[in-house]
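Trainee: mind folding the following:
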Amino acid sequence: MPAAAAGLTLAAMKKPQLLRVAGAVLLSVAAAGCSVMPSAPTAQARPKLVVFMAVDGFPQRQVLAYRDQLAPDGLARFLDRGAWFANAHYGHSVTATAPGHATMLTGAYPHRTGIINNEWRDVNTGAAVYNTGDTQHTYIGHQTRPLDGTSPRNLKVETVGDVLRRVDPRSKVIAISGKDRGAILPAGRTGTAYMYMSQTGQFASSTYYMKEHPAWVTTFNAGKPADRYFKTEWKPLLPEAAYARSLPDAQPWFGKRVGKLPMMMGAPNDDAPGLSYYSGLLPSPFADALALDFARAAIAGEGLGRDDAPDILSVSLSGHDYVNHYWSAESRLSHDHVLQLDRLFEAFFRDLDATVGRDNYVAVLTADHGFMPAPEYSQSQGRQAGRLTPAQLLTRINADLQRQFGEPKLVPFISASTALVVDRKVVAQKGLDLNVVAEAARASLLADPAVAAAYTRRELESGSKAGAPYFGQMRRSWHQDVSGDVHYALKPYWMNASSSGYSTTHGSPHEYDTHVPILVYGPKWVKPGKVEARVEVADIAPTIARWLGVPPPAAAEGRPLPLAAP
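Mentor: Sure thing, here's the model as predicted:
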């Protein structure tokens, strides 16, 4: 029906008829070549493979800090011949590994994904919950502890890979990481995750995905590739003078961990690789090299990017997070680790070009969070900074509440590192009002010089504090089914210290933690150049969905990145 003729009869039509005619008009206009709505890419226009990469704990400031020292075709491929976003951020406040990885390919923040931190406590029982923990499943061929990550059971939403496989079951989604959460959460419900096993130096999946590994995985592990680095030194790539912009080795706040290059892999007295050696590879470039080697094996073994059913390969490199936790992003070790990753990327891209074809894939690189400077470094720069001990904070708050309500332990624990949980049983037994207790706990929190903001469950559920400091970010990190009763954030440069003894950490709503890279390379799909517009990591999943010609994940709250076509 011509558009003009349709317009003459609209007034006489009932609603169902009107909707059908409107749809027909849109289809006829689109068929005539008018740009009413973007059409899905054809099979020929879609990339055969989306290579999604994350560097754990990689703040945007480090991407550019050593730009003059990068290899010609590693990170520089994105910066010089791809598109990169100068102002990319996370929109939630608890910037940790699991929430970040849950956001990347779902396009949703923790208030929808349910992944509020790496671990949290059940608000009713106090039981520990791990983000990818699932006692119904075990690692294949490896010992599995109760809180080990084995499935996406706690992830409440779908990924773009889940959508892709629903549209075309021939498509494959493979996710690889040094950490279980770095593989399981991007893999979603229908992909396949493989994790580095620090017990053996092998990569393994879990019984959630399969009963036994495919032959290519068995062959890869049989070669014992991790053993090749035994007694190998991690040496600086460049001469000493090249690291003048970074802090020297062996800072006093490194603690007991050795913080000096060159660094030997394996203890001096070890005669053969063992548990301490395999786990010791993680804070080094070598576990990342192994992950990329396993990715190469996956491309070959699974035939990724070989047919007209597009595939997704997700690779999360975990080493940088350990390096920055141990020695800080300002350290020479972190500086050199960036350069080591850069060279690993260059070799990986060269192999992708040869095996998949330069014009057949799109590569995207981001991070799950940034990193705060070590408090001691911030203090040396004249900033107000310090370390807050959660146990001491909890003791003081309970003392304040006892003076008001006469009960000694109304807040039994802190969940997800950022929320007080009120004891519901005691509140009910004593006839107290949960909201009144939460308000008093919030007032006690705000009296601490390290606390920037705190909001109660009632405020977060209702949105009544919209526009208040950090409220939007904190609300996106808070899930009503699993989060605590008073959600709080620390002031800039204050660190939530814990028994880990880390030099520094992440997990705040501040720019050093939220500002991460989003880098894209794919000459057939993306025009190169720097993009100044503010974007969010939640925008990545809808962007990939558009390239693949599938709907974005149902819970996605991002929008496609503002990328110009080539």
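Trainee: alpha carbons only for contacts and neighbour counts from here, please
Mentor: Will do.
Trainee: burial of residue 439, as a residue count?
Mentor: 18 (other C-alpha atoms under 10 Å).
Trainee: ok, and the closest non-adjacent residue to it?
Mentor: residue 456 (6.7 Å; C-alpha to C-alpha, 6 or more residues apart in numbering).
Trainee: so how many other residues sit close to that neighbour?
Mentor: Burial of residue 456 is recorded as 23 neighbouring residues (other C-alpha under 10 Å).
Trainee: hang on, isn't it packed against residue 480?
Mentor: No. Residue 456 is beyond contact range of residue 480, at 11.3 Å (criterion: C-alpha atoms under 8 Å).
Trainee: list residues touching both of these two?
Mentor: Taking C-alpha atoms under 8 Å, 6 or more residues apart in numbering as the contact criterion, no residue touches both residue 456 and residue 480.
Trainee: distance check, the residue nearest to residue 439 against residue 107.
Mentor: 26 Å (C-alpha to C-alpha, to the nearest Å).
Trainee: about what we covered before: okay, the residue nearest to residue 439 and residue 127: tell me how far apart.
Mentor: The gap separating residue 456 from residue 127 is 22 Å, by C-alpha to C-alpha.
Trainee: one more, for comparison:
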Amino acid sequence: MTVKLYGALFAATLALVTPVALAGQNALAPAAPAPAASKAPAKLIVVISVDQFSADLFAEYRRHFTGGFARLQQGAVFPSGYQSHAATETCPGHSTILTGFRPAHTGIIANNWVDLNTARQDKTVYCAEDESVPGSNSVTYTVSDKHLLVPTLGERMKAANPASRVVSVSGKDRAAVMMGGHHVDELWWWDGKHFTTYAGRTEPAVVTRANQAVAAEVATAQGPLDLPDFCAAHDVAVDLGSGKSVGTGRFARAAGDAKAFRASPEIDGAAFALAAGLIQDMKLGKGEATDIIDIGASATDYVGHTYGTEGAEMCLQLAELDKSMGDFFTVLDRLGLDYEVVLTADHGGHDIPERHRQRGLSDAARIDPGFTTKSVSDAVAAKLHLTGQLLYGDSGSGDIWIDPKLPPKTREAVLKEALAIYRANPQVAFAFSRAEIDAAPWPTLPPPLWLPVQRAKASYYAPRSGDIVVALKPNITPIADPTKGYVATHGSFWDYDRRVPILFWRKGMAGFEEPLAIETVDIMPTLAASIGLPVAAPLLDGKCRDIGLSTGTCGGR
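Mentor: Reported below is the predicted structural model:
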């Protein structure tokens, strides 16, 4: 069995607009090839972010792809791209892809940060919310683009020519917002029940059809998927304790289980179907100006968190994503569009330590459950004979904030003692103070050569970042108990979280592979050059790459 959504949802979403299929043909039957290569700028830019798609996963599976990934490998392949900063999470990573800026300049330092000066009781701020909305908190929030400090490629295109349309679709709100930016024509994300958008916006008919089709699919039980032969070696159960194991899942789910739908290949099929419907309904790529659509494929991240990155579940997920993208490109070909594609990821990911240890990685471990921000805060308070909470943070690592209400000398003493405790912890690699990060040189070398403090600096925005940034040692997973929720994660300073593939494709371009490192911030100026869009201030962290998408060249950009 394969996921039903690919045929059914694409057909249901597209059927009532100008028909995609000729009479008697299946909507996803092999299509005529896309238009011949043109020297003119492409009429549609398609940007795909595969959440938690590490360079390691790409290298592991690339020879097995036969659909969308196979097509993209015919273009410009950068197998060692970098989300070069230390904040390797969804929101910061997506903020780099179409802005050309690292998180230090986008202002998106993490998925969540602590603002002890905010007026509301909940001091945690979600990256894509407006925390000033009365009654909101970081869990029940109003989605907003207000925290993104710089423009996206779509915004620059629209500023240069208002006829350009900007569309963003994703399984996550933060991915849709950070790639779409502040001025979008359509922006849709999955909220756990259906695709939704900002309050007050009109729902187009194609979105209504997509939501109806998805609701019907969620309401129908999904049987186990067939396991491709190349996934057989991954089909090994790993015991996590308390009766929980991973590694042999097939994405079977009960009728109505929307949570399981989200953590499966089905949600990517839904996102691509909606994107195809919006392209057709809005006639993207058919107007006088180049249009852009951003697509956030979120399932790989949910699968990685829920099952780890090296079991049958991830193998199945990537095989199904390959099919879903192939179907999506088939639709674009049938529409006769002249389009160019870039695919990358917001960050990588790390497998569960239990499976790593089975494979001989002896230093793989979970974080000590006693090592939390609160435990360090309590230890500092005891040492300095202070009372109350002194340190704030979501976990035992990452950004740590010191209570700003403390007197300056007390803050200095707290900082000194906290750094000593963090640096003495056997699971901690580094702990940097704000002053140390400020003093570090801005990175100029290729990202594999950056010092750890430079990785921290690239994602450090002083008005939001912590007073201390803590990096766990490699192969330490910051999830203490895998039996109570997610089993694996990302967010580290290390290359398994920093390295991601970057693939460019346009019909007729000369394909090549470049093993040397580039950054995701290079994508925006490269795409801008491909359509002849000058990049004015604010200037970028990224560099344009001459890769042959069109006759447009990087020039002085």
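Trainee: re the thing from before, tell me the counterpart of the residue nearest to residue 439 of structure 1 in structure 2.
Mentor: For residue 456 of structure 1, the aligned position in structure 2 is residue 433, judged by TM-score structural alignment.
Trainee: ok, residue 328 of structure 1 next?
Mentor: Aligned partner of residue 328 of structure 1 by TM-score structural alignment: residue 308.
Trainee: give me the number of residues near residue 381 of structure 1?
Mentor: 10.
Trainee: then the one 3 residues further on?
Mentor: A count of neighbours around residue 384 of structure 1, defined by other C-alpha under 10 Å, yields 14.
Trainee: re the thing from before, for residue 384 of structure 2, see how far away the match of residue 456 of structure 1 is.
Mentor: 19 Å.
Trainee: can you tell me the closest non-neighbouring residue to the counterpart of residue 206 of structure 1 in structure 2?
Mentor: Here residue 206 of structure 1 is matched to residue 198 in structure 2, going by TM-score structural alignment. In space, and not counting its chain neighbours, residue 198 of structure 2 is closest to residue 143: 7.0 Å by C-alpha to C-alpha, 6+ apart.
Trainee: the one you found is in contact with residue 129, isn't it?
Mentor: Yes. With contact defined as C-alpha under 8 Å, residue 143 of structure 2 and residue 129 form a contacting pair (4.4 Å).
Trainee: counting neighbours, go ahead and name the busier of those two.
Mentor: With neighbours defined as other C-alpha under 10 Å, residue 143 of structure 2 and residue 129 compare such that residue 129 has more, 23 against 18.
Trainee: hang on, isn't the more buried one packed against residue 140?
Mentor: No. Using C-alpha under 8 Å, residue 129 of structure 2 is not in contact with residue 140; the gap is 9.4 Å.
Trainee: longest helix anywhere in structure 2?
Mentor: Criterion DSSP state H: the longest helix present in structure 2 is helix 312-334.
Trainee: so how much does the helix or strand just after that one differ from structure 1 once superposed?
Mentor: Where DSSP states H and E defines the elements, the next helix or strand beyond helix 312-334 of structure 2 is strand 339-344. Following superposition, strand 339-344 of structure 2 is found to deviate from structure 1 by 0.6 Å on average (mean C-alpha distance after the TM-score superposition for structure 1).
Trainee: what packs against strand 339-344 of structure 2?
Mentor: Packed against strand 339-344 of structure 2 by the contact rule (3 or more C-alpha pairs under 8 Å, 6 or more residues apart in numbering; DSSP states H and E) you find strand 44-50, strand 499-506.
Trainee: structure 1: matching residues for that one?
Mentor: Taken onto structure 1 by TM-score structural alignment, strand 339-344 of structure 2 occupies residues 361-366 there.
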